[in-house]
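Engineer: Sequence first, then the predicted structure:
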Amino acid sequence: MTATETSRPREQRRWAIDLRPLREPAYRRLWLGNAIAMFGFQFTAVAVPVEMYALTQDSFWVGLLGVAAFVPLLLFGLWGGAVADVLDRRLVLLGGSALLWVSVVGLLVQALLGVGSPVLLLALVALSSISFAIAGPARNALVARLVPNDLVPAATTLNFTTAMATSVLGPLAAGLILALWDLGIALPIAYGLDATLLVALVWAALRLPAMPPEPDPDGGPRQAGLRSIVDGFRYLAGSPVLLLSFAIDLIAMVFAYPRALFPEVAAERFGGGAAVGWLYSSIAIGSLLAGLVSGWIGRVRRQGLVLVVSVVGWGVAVAVAGLARQFWLVIGLLVLAGMADLISSVVRQSMLLVYAPDRMRGRLQGVNLVVVAGGPRLGDLRAGAMAAGFGSGVAWVGGGLAAAALAALLAVAFPALMRYRLQTASSEPRS
């Protein structure tokens, strides 16, 4: 065997996704159950806005779905993070998952009965968001206790990549269902699949070991109240780089997330049908491709610079996609945007998980949940409102350009983010 042949496997390992976290049995079960449940969730993620647009013929109502999801995240996300630092995180995950199942069954029942109420759709989306706000911080904080610290970036990348894989396959399958049957049949099928597959997450949570909170270093009892939440914000205030990372993610999602425009654009430009599934899948396809060659991300030291560049790239790619009229070009540019999104997401989440002590991870993941899940919902509202006033083209292109410009301005105004390097983490201010 030549030296070149010997070096090839090593080079492939340097770039290929790191699968070592799957050697940990508890993490592997959670990863599998979560992957199956996320695949099912994608059917609902496509079906709800499609149903809303079919009922109202108005992208503004589709954008209101973002409000219905964001408000509960804001109200319950921080509290859910505090709960995850006080109670057994396994039990918190179980309770949130059960509530999510109830919300999906509600969507299934209203579709079967043909209720046709936009307000009921908003209410069920809000209930789903409450369940996500409760379970999300616990699920994310669990990772750092299921794998060693040196495998946290790899586990984070694996989680994001799996989520993107389900975000590709799920919307494509949902688009196929919408193309094969009329809405009266397609919607109950989509909601029923989600309710069935969600059982896998409940199974995974049941198989987890107990995850009680670690003792408070001050020795006092901890409660999931306002004081606990304030302590989390106080800790976060002592880490300006983390604050800036949250801010730049909000910019990316609020200004450049075009999801609420997909039903209208698919119907008006590309004839509807399976086109909407491709639009919903395109960003996830890019993230999946980036994840499959993500071995280099764990070796990045200038994480702040990589974060800024990837967010600016996301905004530019989204803006250019909004200008394109060929369907294949729109999809290709959204794929590029998804690649940038995966990189920024992994870098930021890895910084947060490794940086924070376990006693704070739940609360910080609660803040993270409000930012990561709430940002796209606000983006839905922004896109829907702009589309109603100025048209979908202006809403799409203008948002992408604004995100790129604001992210660059933030990096220039606060250079600490650009200067951040992985090896300097221990010197960051702590509260």
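Structural biologist: Happy to help now that I have it.

Engineer: Please count neighbours and contacts with C-alpha atoms only from this point.
Structural biologist: Fine.

Engineer: Leu121 and Trp101: what is the separation?
Structural biologist: For Leu121, the distance to Trp101 (CA to CA, to the nearest Å) stands at 15 Å.

Engineer: so Ala385 touches Trp61, yeah?
Structural biologist: No. The pair Ala385 / Trp61 is not scored as a contact, 9.0 Å apart, by CA atoms under 8 Å.

Engineer: thinking again about what came up before, of Leu121 and Trp101, give the one with the bigger neighbour count.
Structural biologist: Between Leu121 and Trp101, Leu121 has the larger neighbour count (other CA atoms under 10 Å), namely 22 against 19.

Engineer: what's near enough to touch that one?
Structural biologist: By CA atoms under 8 Å, 6 or more residues apart in numbering, the contact list for Leu121 reads Val48, Met52, Leu107.

Engineer: name the element the nearest residue to the first one once chain neighbours are set aside belongs to?
Structural biologist: Nearest residue to Val48, sequence neighbours excluded (CA to CA, 6 or more residues apart in numbering): Leu121, at 7.5 Å. Secondary structure from DSSP states H and E places Leu121 in helix 118-146.

Engineer: Same check on Val330?
Structural biologist: helix 327-355.

Engineer: Give the buried residues for that helix.
Structural biologist: Neighbour counts over helix 327-355 (16 or more other CA atoms under 10 Å) mark 330-355 as buried.

Engineer: any residues touching stretch 324-341, and which ones?
Structural biologist: 269-270, 278-279, 282-291, 310-311, 313-315, 317-318, 320-322.

Engineer: PyMOL command for the buried members of those?
Structural biologist: Buried residues within these, by 16+ other CA under 10 Å, are selected in PyMOL with:
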select buried, resi 278+279+282+283+284+285+286+287+288+289+290+291+310+311+313+314+315+317+318+320+321+322
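
Engineer: Got another one to weigh against that:
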Amino acid sequence: MPGGPDAPTRKLDSGSEAATRRFATGPGRPGRVSAALRGALADTRPLRTDSYRRLWLAGIVTVIGAQMSVVAVPTQIYEMTGSSAYVGLTGLFGLVPLIVFGLWGGAIADAMDRRVLLLLTGSGIAMSSLALWVAAASGVGGVWLILGLFSVQSAMLAVNQPTRSAIIPRLLPAAQLPAANALNMTVVQVGAVVGPLLAGLLIPVVGLPTLYLLDAVALLATLWATWRLPPVPPQRSPDARRRAGLREVFAGFRYVALHKVLLVSFLIDVIAMGFGMPRVVFPEMSEKVFGDPPGGGIALGLLFAAIPIGMVIGGLFSGWLHRVRRQGVAVTVAICVWGLGIALFGLANSLWLAVLMLALAGAGDLISSVYRSSMLQTVATDEMRGRMQGVFIVVVAGGPRIADMWHGPAAAGLGPGVAATLGGIAVIVGAITVVSLFPAFWNYRGPTESPSPR
């Protein structure tokens, strides 16, 4: 009570705390450095939402398994054929289902409960991984069966991924979407680092087919997290018809055409990935340039992990991204950093220099991806969000497939390093050209956000 024995103590404590704060935050003091570091680290506010947190945590396990399969398919095909040109066929067999089912899957996600659709497609992905395990372990069917099963899995992923992305804005407030996108991409890339490294270590020990089985088992975590979600039906008027036909798909294209910033965000990513993703040359370079044994080893795992390593580092220090308003400028610069890293990778004769250049490219890709995802989620309405995410997934996943199709023959004819360098240069030239033709993208500014505690 006033004047009681505790009053002087409270006054002294208050003065001591104030003095401590002044000391800690004074010029050159550790507290200021600590505050700056906290401001640079990733924004974790979305993890306070239970549904999002479960999906995010389950994604760590699932991505590790999925990335082991990403290593297994091209490595198995190269082992069976000894040709990067055959490995390049994974681009064709992955691209066609991604285009068809990515666009159609976005329309489906706008017409039915997205939680149910995630469960169906997640189960389909797990079954295709089991089928790849059986085929690889038994040796039945050869390279064409592996490519066919890979195509089926790509179709399931093409529906699953836009559906998952369309759910996120229903779980979180709009102001947290950039942070959520950074967290999503970071956890995906953490798995993409660990997965390839594990693959490189496990192939000589347990054999390549086991990687497919581990992928199928890991998918159970995401299926559990999806099962715990509430129903997520599309938001639309009660009298609206729920359809997912060609008319709805074309309506999505018209929507993109009316929003030039979104249109350019798609075009610039096609350029970045279609010219610049050099993963097809990794098996050949790991063996012929960096000394891996036939069938793959640690160099192969490091090459596949290097880009995700850069993205993880970029994601861990992504706390500053929400303060940048000139997001069109940021995307353009980040894409050029990606192209530069890929071009220098192709010139590297040292494994560690190659990994460093790929990591630099990955950091640029993380920044570009965060801003492009936030642009999409901010502009699109819920009734169009599935279709916009479908286009986004087709672009994001389809671009590397285009790169697979030309990198394979180019590596066979010119050498894998030359193919990668030419692709990186083409990224920089192409990005600058497209942004010059559409200055509205360069001038785009993102929405402001009031600072809030984390």
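Structural biologist: On my side now, so go ahead. Here the structure is a predicted model, which is why all the values come from computation and not from measurement.

Engineer: For Arg241 of structure 2, pull up the helix or strand it's in.
Structural biologist: Counting by DSSP H and E, Arg241 of structure 2 is found in no helix or strand.

Engineer: if I line the two up, what does it land on in structure 1?
Structural biologist: Counting by TM-score structural alignment, Arg241 of structure 2 lines up with Pro221 in structure 1.

Engineer: So what's the gap between the strand or helix carrying Pro8 of structure 2 and the chain middle?
Structural biologist: Pro8 of structure 2 belongs to helix 6-25 when assigned by DSSP H and E. On the basis of CA atoms, centre = their mean, to the nearest Å, helix 6-25 of structure 2 sits 47 Å off its chain's mean C-alpha point.

Engineer: which ones are touching Ile335 of structure 2?
Structural biologist: Ile268, Ala272, Gly364, Asp365, Ser368, Val427, Ile428, Ala431.

Engineer: still on that earlier bit, compare neighbour counts for Ala385 and Trp61 of structure 1 and give me the winner.
Structural biologist: Using other CA under 10 Å as the criterion, Ala385 of structure 1 and Trp61 rank with Trp61 on top: 24 against 21.

Engineer: Contact partners for the residue mapped onto that one from structure 2?
Structural biologist: Superposed on structure 2 with TM-score structural alignment, Trp61 of structure 1 falls opposite Tyr86. When contacts are counted by CA under 8 Å, 6+ apart, Tyr86 of structure 2 touches Ile77, Tyr78, Gly408.

Engineer: which part of structure 1 lines up with the host helix or strand of the last one?
Structural biologist: By that I understand Gly408 of structure 2. Assigned by DSSP H and E, Gly408 of structure 2 falls within helix 382-414. Under TM-score structural alignment, helix 382-414 of structure 2 corresponds to residues 358-390 of structure 1.

Engineer: Ok, stretch 324-331 of structure 2 next?
Structural biologist: With TM-score structural alignment as the criterion, stretch 324-331 of structure 2 aligns to 300-307.

Engineer: returning to that earlier point: helices or strands up against the helix holding Gly408 of structure 2?
Structural biologist: helix 84-109, helix 142-171, helix 246-258, helix 260-276, helix 351-379, helix 416-437 (3 or more CA pairs under 8 Å, 6 or more residues apart in numbering; DSSP states H and E).

Engineer: Tell me which of the ones you listed lies nearest to Asn181 of structure 2.
Structural biologist: helix 351-379 (5.7 Å; CA to CA).

Engineer: what's the average distance of the closest one to structure 1?
Structural biologist: Helix 351-379 of structure 2 differs from its equivalent in structure 1 by a mean of 0.7 Å after superposition (mean CA distance after the TM-score superposition for structure 1).

Engineer: just to revisit the earlier point, okay, the contacts of Ile335 of structure 2 in a markdown table with distance to Phe282 of structure 2 next?
Structural biologist: Formatted as a markdown table, the contacts of Ile335 of structure 2 follow (distance: CA to CA, whole Å):
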| residue | distance to Phe282 of structure 2 |
| --- | --- |
| Ile268 | 24 |
| Ala272 | 18 |
| Gly364 | 20 |
| Asp365 | 19 |
| Ser368 | 23 |
| Val427 | 19 |
| Ile428 | 22 |
| Ala431 | 24 |
